[in-house]
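Colleague: Okay, structure incoming, though there's no sequence with it:
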């Protein structure tokens, strides 16, 4: 897959290394000469240019890429890159980094953003996930927050412990996508029995979250 990353700072470079390790073709774009250091990631393609200018993106042949990531430390830049990628080059998947939580409301499809990643929110979710048992923790928002990836850890003594998944009264707008049990990742099936300490990962609409908690922890 061909992936372009706007922003060659620490975040952009880290993303690039991960993607290259997974076999993807990566282009790093940055207008700061101090950040465009080819020797840092020799396997990546580099472009010294302003990603907010259409001419620069045309020089990069952005229309040949499947994914664009706005990974700079400036929310305004990430929004402009996202909008240009989607409207001018019809990029199939646009991912944008949110640096300041107050700007989250801007990172929507109206600005060309398919997936918005808020660093503060992700860090907060990871902290909550580490300490919360028996409560719903939002890990990630999908499609402008229309749905969320959430996690519920089954507490000791939960009434549903020992019951098969098929017995749970889950809401319609929720899908259990995986069970993390110790070092194992289990594909949910109706006959799979629940165990205390199971981490249940759901994709669900926000309004379904109270019903999930009730079904899992207070059934």
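Modeller: Now that the structure is in, tell me what you want to look at. Values in this document were obtained by computation on a predicted structure and should not be read as measured data. Residues are numbered from 1 along each chain as shown.

Colleague: hey, let's count contacts and neighbours off CA atoms from now on
Modeller: OK.

Colleague: The closest residue to residue 45 other than its chain neighbours: how many residues sit nearby?
Modeller: Nearest residue to residue 45, sequence neighbours excluded (CA to CA, 6 or more residues apart in numbering): residue 27, at 4.6 Å. By the measure other CA atoms under 10 Å, the count of residues near residue 27 is 21.

Colleague: give me the element residue 27 is part of.
Modeller: strand 25-30 (DSSP states H and E).

Colleague: From the rest of the structure, what touches that strand?
Modeller: Residues from elsewhere that reach strand 25-30 (CA atoms under 8 Å, 6 or more residues apart in numbering): 1-8, 12-13, 16, 19-20, 36, 44-51.

Colleague: next up, a second structure to put side by side with the first:
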């Protein structure tokens, strides 16, 4: 996959190193002399294009016409928005990802500017804190690329409401049980499947579904 990264700061350089380790074709564009001096020591010179990332000529020199993904991670929100817009409208890049530097600008990073994914660190931290407060011991393993769903995992604790309940009798809208790991073996969930203490439950859920599952996995209320 061909990835064009606009911005060679710490975020861009780290992203480039990771993608290179995954055998992707990466080019990074940067125009700040002090940053160029550093990344030339950290990254292969042939993958670095020096120049203004919003210059069409520089973008073409960097191979934007063949890029599958543009990652706009400069320190300027305006530049990142313009880059996404140019990449999609002028060059037909299929996937655009933009870094949000100022949380107050987050509302601009939408389909109107052809931003497919906006990376807003403040929002990510807020959601992690919210999940930690509301989901108990449930762990988010990964966010699915499209939609508002995640792969979550939690172990069934002693006294959980779910123990002995058949899956078909659980109200789990917005949540699909993908697998149950029991004594090191995978149990494929069926309607008549019941849960035991120590089961590791893997599920695909949106935030509402994750909360419902967390409720089932919480201790039963004593009469």
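Modeller: Great, that's in hand. Keep in mind it's a predicted model, so treat the numbers as computed, not measured.

Colleague: where does the TM-score land?
Modeller: The TM-score (TM-score structural alignment, normalised by the length of the first structure) is 0.74; 212 aligned residues with a CA RMSD of 3.8 Å.

Colleague: what's the offset of the helix or strand that the strand holding residue 27 of the first structure is followed by from the middle of its chain?
Modeller: Per DSSP H and E, the first helix or strand lying C-terminal to strand 25-30 of the first structure is strand 45-48. In terms of CA atoms, centre = their mean, to the nearest Å, the gap separating the centre of strand 45-48 of the first structure from the centre of its chain is 25 Å.

Colleague: residues near the closest residue to residue 36 of the second structure other than its chain neighbours, how many?
Modeller: With CA to CA, 6+ apart as the criterion, residue 36 of the second structure has its nearest non-adjacent residue at 6.6 Å, and that residue is residue 30. Residue crowding around residue 30 of the second structure was assessed by other CA under 10 Å; the count is 22.

Colleague: got it, and residue 186 of the second structure?
Modeller: Residue 186 of the second structure: 12 neighbours (other CA under 10 Å).

Colleague: Which secondary structure element is home to it?
Modeller: strand 185-187.

Colleague: can you check residue 216 of the first structure too?
Modeller: With DSSP H and E as criterion, residue 216 of the first structure is part of helix 209-217.

Colleague: cool, residue 148 of the first structure as well?
Modeller: strand 147-153.

Colleague: Now that strand on the second structure. Mean distance?
Modeller: Taking mean CA distance after the TM-score superposition for the first structure, the mean distance separating strand 147-153 of the first structure from the aligned residues in the second structure is 4.8 Å.

Colleague: residue ranges of the strands in the first structure, please?
Modeller: 2-6, 25-30, 45-48, 67-70, 93-98, 115-118, 136-142, 147-153, 174-181, 184-186, 199-204 (DSSP state E).

Colleague: Make CSV out of these and add distance to residue 217 of the first structure.
Modeller: Below are those laid out as CSV (distance: least, CA to CA, whole Å):
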stretch, distance to residue 217 of the first structure
strand 2-6, 41
strand 25-30, 44
strand 45-48, 49
strand 67-70, 38
strand 93-98, 33
strand 115-118, 28
strand 136-142, 10
strand 147-153, 9
strand 174-181, 15
strand 184-186, 19
strand 199-204, 11
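
Colleague: Correct me if wrong: residue 200 of the first structure contacts residue 149.
Modeller: No. Using CA atoms under 8 Å, residue 200 of the first structure is not in contact with residue 149, being 10.4 Å away.

Colleague: Now the residue sitting nearest the centre point of the second structure: closest residue in space, sequence neighbours ignored.
Modeller: What sits nearest the mean C-alpha location of the second structure, by CA atoms, centre = their mean, is residue 143, with 5.4 Å. Leaving out its chain neighbours, the residue that sits closest to residue 143 of the second structure by CA to CA, 6+ apart is residue 150, at 4.4 Å.
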